[in-house]
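Q: 3D, please:
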Amino acid sequence: MLFKSIGLSFALLVCSVAEAACPALLEASGVEGKEPLTLGRCEVQVEVQSPGARGQVLLKLNEAAAQRWREDLKAGTPRWSAMLGARANVRGFIVMVPQGVLLESHSARLLPGAAWLWDARAATLLLVMPGGNAPAPAEAPALPPGVDCALFNTGRLLFWFDDRDVQAGELLASQPALVRAPHDFVVVPAACIGGWRLSPGAPAAMDAVSGIGMVAQDAKDGTTFTLIAQVGAQTVQGKMRVVDPVKHPLRGLWRQTREIACGTGAQRVPPQPLHELRFRSNGDFSATWTPFERYIDYEGSFIYDPASGALNLAVTGGNNLPVDRKIVARTRLDADGRLIVSVLPGGSRNPTDAGVCEMIFVRR
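A: Predicted coordinates:
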């Protein structure tokens, strides 16, 4: 039975084969020296299903992807051997989802209660999560070594630091984590999560047992909703924002690779490149010449006009503020997808060569 929530039914990821980009939905890795075996969002049809108390997602591969997977998972190949030995990881678009085995018709030796089922003949990949009729794991369910669910009763739990951008038709598979220090995170095991839900009116469906979900095909750009998980006595939440990439051409993280001299147009490697120029779908931006943990030089809001290339930045805070808090820049995106921007002020610690008129950025 197709899983339905709030009157929405999800069955198909629609992407044009002609599109240049096909963002990764899943990848199967774990073979040393071999590239991951991937699935793009435009290579599959997706059904979020919930038979009884169990959560599962069925991915039906298109012909090109099916041929690739069948070839790479033939009996005796390195990938097949890795999957058979449960050494390969399957990663989701947002976070890692359970490690397991991919065999031609069944699975074995998985993390507690979870199963990845690859059917080569039907070209389908089925993710089955705890509860129900999954093949029994070879060993009794166990938490990771040294981890007890009591660990997550106190302390800060989160999904991500900033709002998370998602796209219409995106598969959702998330895991909360306990933050013990800036670089010390402990992922909450599935066995310690008491249930999942979405905020009322969310343009998405989610299975309450597994936390597997999908954003609606017709989700509108700018719509926000919240992912909620119960971990012991704590409730952890993560805000998501639906983004149409066509409407947000600057969105994402950019790094400077070149600068262009005034007059001559000569390009050179900048002595002090702007390593992180970030534009968010909510209209915020930040600029950081030398990234370190959560340090930024300055941040604020931006307004971008794709037709004229005008970029207006309003600086509201940071650690190394420019003299002018209202920055007007010219931009253009070239045929190679590079972002070319008139010089942005760098503040007292990042002076700009007066002979430079433009900065060239590529996506990180």
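
Q: from here on, just use CA atoms for contacts and neighbour counts.
A: Noted.

Q: could you look up the SS state of Arg79?
A: Assigned state for Arg79: helix (three-state reduction, DSSP: H, G, I helix; E, B strand; the rest coil).

Q: what's the neighbour count on it?
A: Neighbourhood size, Arg79 [other CA atoms under 10 Å]: 26.

Q: surely it touches Trp69?
A: No - checked against CA atoms under 8 Å, the pair Arg79 and Trp69 is beyond contact range at 9.9 Å.

Q: and the contacts of stretch 339-352?
A: Residues from elsewhere that reach stretch 339-352 (CA atoms under 8 Å, 6 or more residues apart in numbering): 272, 289, 297, 320-323, 327, 329-334, 356-362.

Q: please identify the buried residues of it?
A: Leu339, Ile340, Val341, Ser342, Val343, Leu344, Pro345, Gly346, Gly347, Asn350, Thr352 (16 or more other CA atoms under 10 Å).

Q: ok, which stretches of this structure are helices?
A: 63-72, 78-84 (DSSP state H).

Q: so of those helices, which one's packed in deepest?
A: helix 78-84 (a mean of 21; mean count of other CA atoms under 10 Å).

Q: from the chain's centroid, how far away is that one?
A: 26 Å (CA atoms, centre = their mean, to the nearest Å).

Q: repeat that for stretch 203-213.
A: 16 Å.

Q: so what's Leu198 closest to, chain neighbours aside?
A: Leaving aside its sequence neighbours, Leu198 sits nearest to Leu227 (CA to CA, 6 or more residues apart in numbering; 4.9 Å).

Q: how close does the one you found get to Ala181?
A: 23 Å (CA to CA, to the nearest Å).

Q: please identify which of the two sits among more neighbours.
A: More crowded of Leu227 and Ala181, by other CA under 10 Å: Leu227, with 19 against 8.

Q: neighbours of the closest residue to Asn282 other than its chain neighbours, just the number please.
A: Leaving aside its chain neighbours, Asn282 sits nearest to Gly222 (7.8 Å; criterion: CA to CA, 6+ apart). Look at Gly222: counted by other CA under 10 Å, it has 14 neighbours.

Q: same check on Arg325?
A: Neighbours of Arg325 using other CA under 10 Å come to 16.

Q: here is the second sequence; please produce its structure so I can put it next to the first one:
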Amino acid sequence: MKTHAIRWLRSLLAVTMLSAPAIAGAAACAPFLDILDAARETIVLSLSRCDVRPAAAWPDPWQAPAWRLTAPAREGWRNALGHDALRTDLLAARLRARPADPALLAGPLLLRISARLPAPAAWRWDADRGEIAFAPHPSEAQACTGPGALMIWDHVVDIAPGNAVRCEVWRVERPGLQQALPADCVDRWQVEAPAAIDQQGTIRVPPDAADGSLLGVRAQIGPREVKASLRVFDPSRHPLAGRWHQTAVIACDGGERSVTAPIRELIFDAGGEFSVTREPFEAYKDYWGRYRHDPERGTITFLPKGGNQLPEAMRLSGRARLEGGTLTLEQIQLWPKQADGALCGMRFER
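A: Have a look, this model is predicted:
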């Protein structure tokens, strides 16, 4: 009987010693965060205390406490959120967080600050960092909403192969009043192949992109999609494309004269459009139209089709001579009466 009791006591002690770490481990791996589906019924993602480690707080505009996921948890979240169904719910702010810590409020899980923020708190997942952060009051969320139209560009933007361009979404409340939205308002950027775009809105065009390719650009801001176009052009085939400013007029005796009211913007695009503006102000143009340029012959013709100010007695056909960053238009007058005496040309620089 005594031997049996000793054996029983040793067994109990062994079980107690083995169970203590297990119990401690269970406590350490308590639930941390569950992500529910749109109906708030099914758990689609979860994290325990063992899956996260405290990380440095995210900077403005969040000023949010953050946690870094362990490698297995990070990989699991990346895989799960890579599926279109989940990603769509995420972008629509339909997934809801259910935190175990009562100090952390429930709210939508966002890839970025959302224009549809339905609650005063939100969670954000950053796949690049492998971190999740909690923002009780994401201060810039309201900047994503408001009256007015949204645009990326008000015209087709030209870009040479091998170059990059940065996109922004602008809110236009009325003519003359526009402002760029915070970058975090954009849930997703997209551009048509062969170009690529990152989440910051930087488009990169490969060196082998074909001249004349017209690429669609899209920004997703909540339920709203903003569209723009990007045109790839070969500078050797469209040497005038770009923005020029007038530096002189050319008299018919060959002499150059300064000009007190120059054309500050002469814009050519690779699609054959031009505009002329003496005093640029936001989107204002004096007049615009199409142009025909033959680089081999050196001839150019301007064909105005509309404008706010369309000068009289213009000379619209002549020669275009390009030397480095200087453009000389001979027998051309896009804005007459710029100087006393007869004028037979204009000089511009990039």
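
Q: list the TM-score for the superposed pair.
A: The TM-score (TM-score structural alignment, normalised by the length of the second structure) is 0.57; 235 aligned residues with a CA RMSD of 3.5 Å.

Q: strands along the stretch 1-150 of the second structure, start to end?
A: For the stretch 1-150 of the second structure, applying DSSP state E, counting those that start in this stretch gives strands covering 31-36, 43-48, 52-58, 64-69, 96-99, 109-110, 122-126, 131-135, 149-151.

Q: how distant is stretch 175-194 of the first structure from the center of its chain?
A: The answer for stretch 175-194 of the first structure is 17 Å, by CA atoms, centre = their mean.

Q: longest helix anywhere in the second structure?
A: helix 2-28.

Q: how about the contacts made by Ala216 of the first structure?
A: Applying CA under 8 Å, 6+ apart to Ala216 of the first structure gives the contacts Leu8, Ser9, Phe10, Ala168, Gly169, Glu170, Pro203, Ala204, Ala205.

Q: of those, buried ones?
A: Buried among the contacts of Ala216 of the first structure by 16+ other CA under 10 Å: Ser9, Phe10, Ala168, Gly169, Glu170, Pro203, Ala204, Ala205.

Q: okay, now the alignment partner in the first structure of Asp286 of the second structure: neighbour count?
A: For Asp286 of the second structure, the aligned position in the first structure is Asp297, judged by TM-score structural alignment. For Asp297 of the first structure, the neighbour count with other CA under 10 Å is 22.

Q: how about Asp297 of the first structure, what does it touch?
A: Ser286, Ala287, Thr288, Trp289, Gly318, Asn319, Asn320, Leu321, Gly346, Gly347.

Q: trace the first one over to the second structure, please.
A: In other words, Ser286 of the first structure. That one, Ser286 of the first structure, aligns with Ser275 by TM-score structural alignment.

Q: and the closest residue to that match other than its chain neighbours, how far is that from Leu266 of the second structure?
A: Distances taken as CA to CA, 6+ apart place Trp288 nearest to Ser275 of the second structure, at 4.1 Å, with adjacent residues excluded. Applying CA to CA, the value for Trp288 of the second structure to Leu266 of the second structure is 10 Å.

Q: please verify my assumption that Ile303 of the first structure contacts Lys326.
A: No - between Ile303 of the first structure and Lys326 there is no contact under CA under 8 Å: 11.5 Å.

Q: and Glu296 of the second structure, what's its match in the first structure?
A: Checking TM-score structural alignment: Glu296 of the second structure goes with Ala307.

Q: ok, Arg321 of the second structure next?
A: Using TM-score structural alignment, Arg321 of the second structure sits opposite Arg332 in the first structure.

Q: wait, its match touches Gly309, no?
A: Yes - using CA under 8 Å, Arg332 of the first structure is in contact with Gly309, at 5.7 Å.

Q: quick one: which of the two has more around it?
A: When neighbours are counted by other CA under 10 Å, Arg332 of the first structure and Gly309 differ, and Arg332 comes out ahead with 18 against 15.

Q: which ones are touching that one?
A: With contacts defined as CA under 8 Å, 6+ apart, Arg332 of the first structure is in contact with Gly309, Leu339, Ile340, Val341.

Q: hmm, try it at 6 Å
A: Applying CA atoms under 6 Å, 6 or more residues apart in numbering to Arg332 of the first structure gives the contacts Gly309, Leu339, Ile340.

Q: kindly report the same for Thr3 of the second structure.
A: Thr3 of the second structure neighbours (CA under 6 Å, 6+ apart): none.

Q: ok now stretch 133-151 of the second structure, how far from the chain's centre?
A: Worked out by CA atoms, centre = their mean, stretch 133-151 of the second structure lies 15 Å from the chain centre.

Q: and that stretch, how far apart are its ends?
A: 30 Å.

Q: in the second structure, what range does stretch 25-36 of the first structure match?
A: Using TM-score structural alignment, stretch 25-36 of the first structure finds no match anywhere in the second structure.

Q: could you do stretch 119-126 of the first structure as well?
A: So in the second structure, there is no equivalent range for stretch 119-126 of the first structure, judged by TM-score structural alignment.

Q: report how far apart the opening and closing residues of that stretch are.
A: 8 Å.

Q: likewise for stretch 173-181 of the second structure?
A: 12 Å.

Q: in it, what's buried?
A: For stretch 173-181 of the second structure, using 16+ other CA under 10 Å, the buried residues are Gln178, Leu181.

Q: contacts for that stretch?
A: Counting by CA under 6 Å, 6+ apart, Gly148, Val169, Trp170, Arg171, Val172 sit against stretch 173-181 of the second structure.

Q: out of the contacts of Asp297 of the first structure, who's the most crowded?
A: Ala287 (26 neighbours).

Q: Gly213 of the first structure contacts Met206, doesn't it?
A: Yes - Gly213 of the first structure is within contact range of Met206, at 4.0 Å (criterion: CA atoms under 6 Å).

Q: from Ala191 of the first structure, how far off is the nearest residue to Gly337 of the first structure once chain neighbours are set aside?
A: Computed as CA to CA, 6+ apart, the closest residue to Gly337 of the first structure that is not its neighbour in sequence is Val362, at 7.3 Å. To Ala191 of the first structure, Val362 of the first structure is 41 Å away according to CA to CA.
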